[in-house]
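Peer 1: Sequence and predicted structure, then a few things I'm wondering about:
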Amino acid sequence: MSDQPSFARPGKGIAAHFHPPVFYGASAIIFFFLAIGLVFPDRAESIFSSIQSSIISGFGWLYILAVGAFVLAMLYVALSRFGQLKLGPDDAEPEYNYLTWLAMLFAAGMGIGLMFYGVAEPVMHYSSPPVGDGGTVDAARNAMVYTFFHWGFHAWAIYAVVGLSLAYFAYRYNLPLAVRSGLYPIFKNRIYGPIGDAVDIFAIVGTLFGVATSLGLGVMQINAGFNYLFGLPNTTFMQIVLIAVITGMATMSVVTGLDVGIRRLSETNLILAVLLMFFVLFVGPTVFLLGAFPQNLGNYLGHFFERTFTMYAYEPNDWLSDWTLFYWSWWIAWSPFVGMFIARISRGRTVREFVLSVLFIPPLFTFFWMTVFGNSGIALDMGAAAGAIAEEVNADIATALFQFFEYLPGTTIMSGLAILLVTVFFVTSSDSGSLVVETLAAGGREDAPVAARVYWAVLEGVIAALLLLAGGLTALQTMTLISALPFVIVMILLVYGLLKGMNADMARLQPRLGPVAAHPVTELPWTARLNLILNQPQRQDVGRFIKQTAEPALEAVAHEMRERGLDALVAEDRDEGVALTVNSQDVRSFVYGVEPQRHLVAAFTAGDVSRGETKRPHVWWAKTYFGDGSRGYDVMGFTREQIISDILAQYERYQTMMHSHSTALYLTSPDPGQVA
């Protein structure tokens, strides 16, 4: 069985692996917007520009307020009592080591954008600031504040909102790994109907257009690089050819799966990016850059709240819409993609570890990157280039990086490395986005066939290509704004639902509830315990115990509960386990499950330890698990009557807590029984 439940409908072939309303609904919306560019090619750019202006003038304030609120909400969650909660059962452990996890966060988050805007944005803010004169020392200082603002904590707070909501409700409450799951505390079981379908459709559309924007920027830069190095024509046709070639590479990565494809590409990205960054650091104005970094960081933090809520209401200009609002909509459109991706790789981490790592580690690297490239570009433009870099960047933003390399040694080698890095980021973004969209369209399933993954990977490339034909950068920006607008509302609801769900979990842990049993109320006879010690159970022993003892015990309790009017059922769950679920419409359902779980036999010598976990002997447990995420325990060797007694003890605890704190504790909690 899949690790995550889903609401995908049964069927045959590919149809068995997606949720039709979401799959067809998202596809229809995407094809509708693409048709504008195909049917009205001459008017497409003006249509997109008009839509962009309407959204910015009517809803710019919403983007500004919402993103500021997301930053404050994530800081509150991380630093409050909620931070101790785990993304999964209480005893869950992370699947990836910390460095690999951070590499995957960075590579999936902003790779192409860093390459495209690393030199271009600081230089453009320096030459054309929103207020004041360009080309001055003050303009150079403020240019880095603007850049840090757009690429810093605000962007990653947006990702953290979606990622935390998905991971929390999927891994702690066994809900589908879909955006709709984060709205369960608000809409209850209605998330499995049109409301939930609409939410996931918005998430898919936002993801595809957000990724397409990145792919469009990436291929524009790749084309500019090939034009610089080899004289390849810098045209829209050539960019579409490059999209087709690189999308084919991305599709190959998609079919290899998460661990083989994305993990290796993410680690490669980080290595190449660090090499390029340190090269610029050491051959550029090293001492100046090392001094500029803390000063840039201090200026950014000093103007943090001022910049967060600046709307230029008293001095209207196009700068806000061209930069800040575009970025906020881009990050929001990307948030289902990045949020889903980081949720999938973050099981077992605490809420505090997740939020603080996502909120601070990638931005700190980004700040240093922007300092190295941005300050170097500004310094060269003020010195040796004598304004030439700024002139070239304003003429064609895609050429910024390559014009910058002209003033450094090893120009050709560094330009080639930059093209390779952008290409790898392109592939990583495409295959990551395909895996995420596939999960959304499949109702939380992660076992969709290759054809489904290829469909989304190809569609991402098609979207980028058609938008380049329909208006270039303007079309990319406009579709990002359009797709982000409805998802702003969804994200606000995700924050509200997350706080309600976490508050319910924390209420369970309050001391006023009295002692909570962490172990069964029954004990094995000493002879049975001795037998388990001398004959350590293996997988087949636990499987036989679950089938012959645990499952009949659960069936007996379920039968009696049904006789008394309760909606109780027993079903296979997880990995050859079995679970009793007592469904409830208004509160979290009661779940008592038993599953096989492997544990290392204790090592008593240095030789045993040196053998490594894979070569050391293991013992198997018949471990319990519950619907509230609390720790389970081994019931291997229990008799049928003892298991029944333990079930009733846990159910009594459930009833006591429900009646004592139903409003605070269970009223807003999700119902695993509805999605099992």
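Peer 2: Noted; the coordinates are in hand.
Peer 1: From here on, just use CA atoms for contacts and neighbour counts.
Peer 2: Will do.
Peer 1: could you pull out the strands for this structure?
Peer 2: 568-573, 577-582, 590-600, 618-626 (DSSP state E).
Peer 1: So which residue is dead centre in this protein?
Peer 2: Against the mean C-alpha coordinate of the chain, by CA atoms, centre = their mean, the closest residue is Gly339 at 1.9 Å.
Peer 1: circling back: TSV please, covering the strands of the chain and showing mean neighbour count and distance to Phe7.
Peer 2: TSV is the format used below for the strands of the chain (neighbours: other CA atoms under 10 Å; distance: least, CA to CA, whole Å):
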stretch	mean neighbour count	distance to Phe7
strand 568-573	19	15
strand 577-582	24	18
strand 590-600	21	19
strand 618-626	21	21
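Peer 1: I figured Tyr651 hits Phe590, correct?
Peer 2: Yes - the pair Tyr651 / Phe590 is scored as a contact, 7.2 Å apart, by CA atoms under 8 Å.
Peer 1: which outside residues touch stretch 191-198?
Peer 2: When contacts are defined by CA atoms under 8 Å, 6 or more residues apart in numbering, stretch 191-198 is touched by residues Phe7, Pro21, Val22, Arg180, Ser181, Leu183, Tyr184, Arg190.
Peer 1: 10 Å instead, please
Peer 2: 7, 19-23, 25-26, 178-185, 187, 189-190, 199-200, 202-204, 440-441, 443, 486, 674-675 (CA atoms under 10 Å, 6 or more residues apart in numbering).
Peer 1: how close does Phe237 sit to Met658?
Peer 2: 64 Å (CA to CA, to the nearest Å).
Peer 1: could you measure Gly58 against His125, distance?
Peer 2: Gly58 is 25 Å from His125, by CA to CA.
Peer 1: thinking again about what came up before, any chance of the strands of the chain in TSV, with distance to Tyr168 too?
Peer 2: Shown next, in TSV, are these (distance: least, CA to CA, whole Å):
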stretch	distance to Tyr168
strand 568-573	20
strand 577-582	21
strand 590-600	18
strand 618-626	16
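Peer 1: Spit out the contact partners of Gly443.
Peer 2: Going by CA under 10 Å, 6+ apart, the list of residues near Gly443 reads 4-9, 17-20, 22-23, 176-180, 192, 197, 200.
Peer 1: A further structure is provided below for comparison with the first:
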Amino acid sequence: MKHDDDPTLAPGHDNTQILGLDFHNPVFPLSALAIIAFILYALVYPDAANTQLTATRDWSIEYFDWLFMIAGNLFVILCLVLIVLPLGRIRLGGPNAKPEHSLVSWFSMLFAAGMGIGLMFWSVAEPVAYYTDWYGTPLNTAAGTPEGARAAMGATMFHWGLHPWAIYGVVGLSLAFFAYNRGLPLTLRSAFTPLLGNRVRGWPGHLIDITAVLATIFGLATSLGFGASQAAGGLNYLFDVPNTIGTQVAIIVGVTAVALFSVWRGIDGGVKLFSNINMVIALLLLFVVLTGSTLLFLNGLWDTTLAYASHILPLSNWVGREDTTWYHGWTVFYWAWWISWSPFVGMFIARVSRGRTVREFLTAVLLVPTVVTIVWMSAFGGNALAQSAAGVGELGNGISDVSLAMFQMLEHLPLTTLTSTMAIVLVLVFFVTSSDSGSLVIDSITAGGKVDAPRTQRVFWATLEGVIAGVLLYGGGDKALGALQAGAVATGLPFTIVLLVMCVGLVKSLREEHRDLELAGAT
């Protein structure tokens, strides 16, 4: 049943208008105060903040690894089941809804917001790290062997394939369904209406939205800070630009300035534009890499697919694992990280997906990115492993600096200066799209679900992301950023429970929608 006729459930209900802002009270002020309090704490006591939050993160990973793994597996199963069930014919927005974006632009925005920047950072470093036993090996496979290489590619795909996209998929589908088919505000709390009822309008809903805001902005600021370090490292490696705090802060300022331009123009004039630029540059970079070793790529594409298929079940298991160091340090950490990011990515995906069927939505969010990631990993990870196994260049000695791994791999392929420059530009543009899409999401949450709040609010959140990253990097260095990252990852534990509850409400409501449509003769 729709709720469009209930004014208390309308987007922006109970909003406060002041100084040109239009925000939801108390989500906006409490979120802002909590962010300021945490930043001050991390700056004044960076060591204590890092120690305490890291301990909290490690505790959740060590004692609740089973919960993260079970949840991740359930999300994948649910998404695959929904694709094939008749429920997949339900259209987000109703039977007559039309998509707002073309398939290419839609997919570009999904990928850019989801994990495009992560693939730039880890597609080279991660397989080499596993192959050389940098921090344990998957399933205790012997390092430096052909079996170790297959396990390295299979484990890397496991971390970047179906599981993370399923996490984003269930959140995005829940938010899109309740916003477009039930007429509820586009905020995280709306997905809990089937279970909480009218209580979502009270403090339970406020706490859900505030936690989502904190996890989103801390995750974005952390990525921006560490990404500035990678970009500065690349500039130093290629052009001898000093890799100093000043350079890194300057990169953050530049990225934030471009993000402000993008967020001011909105989705069509900003986010979509830069997402399309991302895809063009990524395709050009992929083309150059493939021309350097086409045969290696073709062989690697098949090997990567087989490695992923053969390792997905053993790596999904949580019982009796003997590779505890690797398992906790990589897989469970990743699952907590993806889950902590899911409110941001899921809500952005929901915002641009009106008019798609459930089947089309999950195919685009789950299956297509997995196929693209196999191609990307086969090209970049495959070249990296080949260089490492042959003892070529810096990667022949293993991982010395994660932020430089991509550039060290490109150094031994054709057109090094061109490809490395493209890689730096791609990193920066990916950060722009993450920042502006994140700002749109946070603005929607703190505006009570409105998607047309004043531009000044979007500018406020985009600016705040850059300020947090720059101030922490300048004032507290890696320890302050590490504390912020640990805090973001620690939210993965409560959000895991939140997502499981969300799935129950989603399935219940999809079944009701399908029954109503059948009765109305619309399916």
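Peer 2: Ah, there it is. Note that the structure is predicted; figures quoted are calculated from it, not measured.
Peer 1: Please state their TM-score.
Peer 2: Superposed pair, TM-score by TM-score structural alignment, normalised by the length of the second structure: 0.92. Supporting alignment: 509 aligned residues with a CA RMSD of 2.1 Å.
Peer 1: returning to what we had before: out of the contacts of Gly443 of the first structure, which end up buried?
Peer 2: 4-8, 17-20, 22-23, 176-180, 192, 197, 200 (16 or more other CA atoms under 10 Å).
Peer 1: picking that back up, comparing Phe237 and Met658 of the first structure, which residue is more hemmed in?
Peer 2: Taking neighbours as other CA atoms under 10 Å, Phe237 of the first structure and Met658 compare with Met658 leading, 18 against 13.
Peer 1: for the residue nearest to the centre of the first structure, what are its contacts?
Peer 2: 105, 108-109, 156, 158-167, 179, 436.
Peer 1: ok, and these in the second structure?
Peer 2: When you map the contacts of Gly339 of the first structure onto the second structure and apply both residues aligned by TM-score structural alignment, their matches' CA atoms under 10 Å, the shared contacts are 105, 108-109, 156, 158-167, 179, 436.
Peer 1: Quick one: which of those residues is the most crowded by neighbours?
Peer 2: Neighbour-wise, these (other CA under 10 Å) top out at Ala167, 35 neighbours.
Peer 1: Just the contacts of stretch 191-198 of the first structure: which are in helices?
Peer 2: 20-23, 25-26, 184-185, 187, 199-200, 202-204, 440-441, 486 (DSSP state H).
Peer 1: Could you check which of Gly58 and His125 of the first structure is surrounded by more residues?
Peer 2: Between Gly58 of the first structure and His125, His125 has the larger neighbour count (other CA under 10 Å), namely 26 against 9.
Peer 1: Quick check: the aligned residue for that one in the second structure?
Peer 2: Counting by TM-score structural alignment, His125 of the first structure corresponds to Tyr130 in the second structure.
Peer 1: for Gly218 of the first structure, same thing?
Peer 2: In the second structure, Gly218 of the first structure lands on Gly227 (TM-score structural alignment).
Peer 1: cool, Leu177 of the first structure as well?
Peer 2: Aligned partner of Leu177 of the first structure by TM-score structural alignment: Leu186.
Peer 1: give the contact list for the closest residue to that match other than its chain neighbours.
Peer 2: Distances taken as CA to CA, 6 or more residues apart in numbering place Gly449 nearest to Leu186 of the second structure, at 4.3 Å, with adjacent residues excluded. Gly449 of the second structure makes contact with 9-13, 23-24, 179, 184-190, 441-443 under the criterion CA under 10 Å, 6+ apart.
Peer 1: do the same with Leu569 of the first structure
Peer 2: 554-555, 557-559, 561-562, 579-583, 591, 673.
Peer 1: Same check on Ser310 of the second structure?
Peer 2: Contacts of Ser310 of the second structure by CA under 10 Å, 6+ apart are Arg150, Ala151, Gly154, Thr304.
Peer 1: The same query, at a cut-off of 6 Å, please.
Peer 2: Applying CA atoms under 6 Å, 6 or more residues apart in numbering to Ser310 of the second structure gives no contacts.
Peer 1: What's the match for it in the first structure?
Peer 2: So, by TM-score structural alignment, Ser310 of the second structure is matched to Gly302.
Peer 1: Pull up the gap between that match and Glu121 of the first structure, please.
Peer 2: For Gly302 of the first structure relative to Glu121 of the first structure (CA to CA), the value is 21 Å.
Peer 1: How about stretch 122-140 of the first structure, which residues are buried there?
Peer 2: 122-130, 134-135, 139-140.
Peer 1: Now Glu551 of the first structure: closest residue in space, sequence neighbours ignored.
Peer 2: Nearest non-adjacent residue to Glu551 of the first structure, counting by CA to CA, 6+ apart: Val578, 6.5 Å away.
Peer 1: Return the distance of the equivalent of Leu440 of the second structure over in the first structure relative to Glu460 of the first structure.
Peer 2: Taking TM-score structural alignment, Leu440 of the second structure has Leu435 as its aligned residue in the first structure. Leu435 of the first structure sits 12 Å away from Glu460 of the first structure, taking CA to CA as the criterion.
Peer 1: now do Gly284 of the first structure
Peer 2: In terms of CA to CA, Gly284 of the first structure sits 37 Å off from Glu460 of the first structure.
Peer 1: With neighbour numbers in mind, choose between the two.
Peer 2: The residue with more neighbours, out of Gly284 of the first structure and Glu460, is Glu460; 27 against 21, by other CA under 10 Å.
Peer 1: What lines up with the more buried one in the second structure?
Peer 2: Match for Glu460 of the first structure (TM-score structural alignment): Glu465.
Peer 1: Just tell me what Asp90 of the first structure corresponds to in the second structure.
Peer 2: Match for Asp90 of the first structure (TM-score structural alignment): Pro95.
Peer 1: which residue packs closest to that match, ignoring adjacent ones?
Peer 2: Ala522 (7.0 Å).
Peer 1: neighbours around that neighbour, how many?
Peer 2: Neighbours around Ala522 of the second structure, by other CA under 10 Å: 12.
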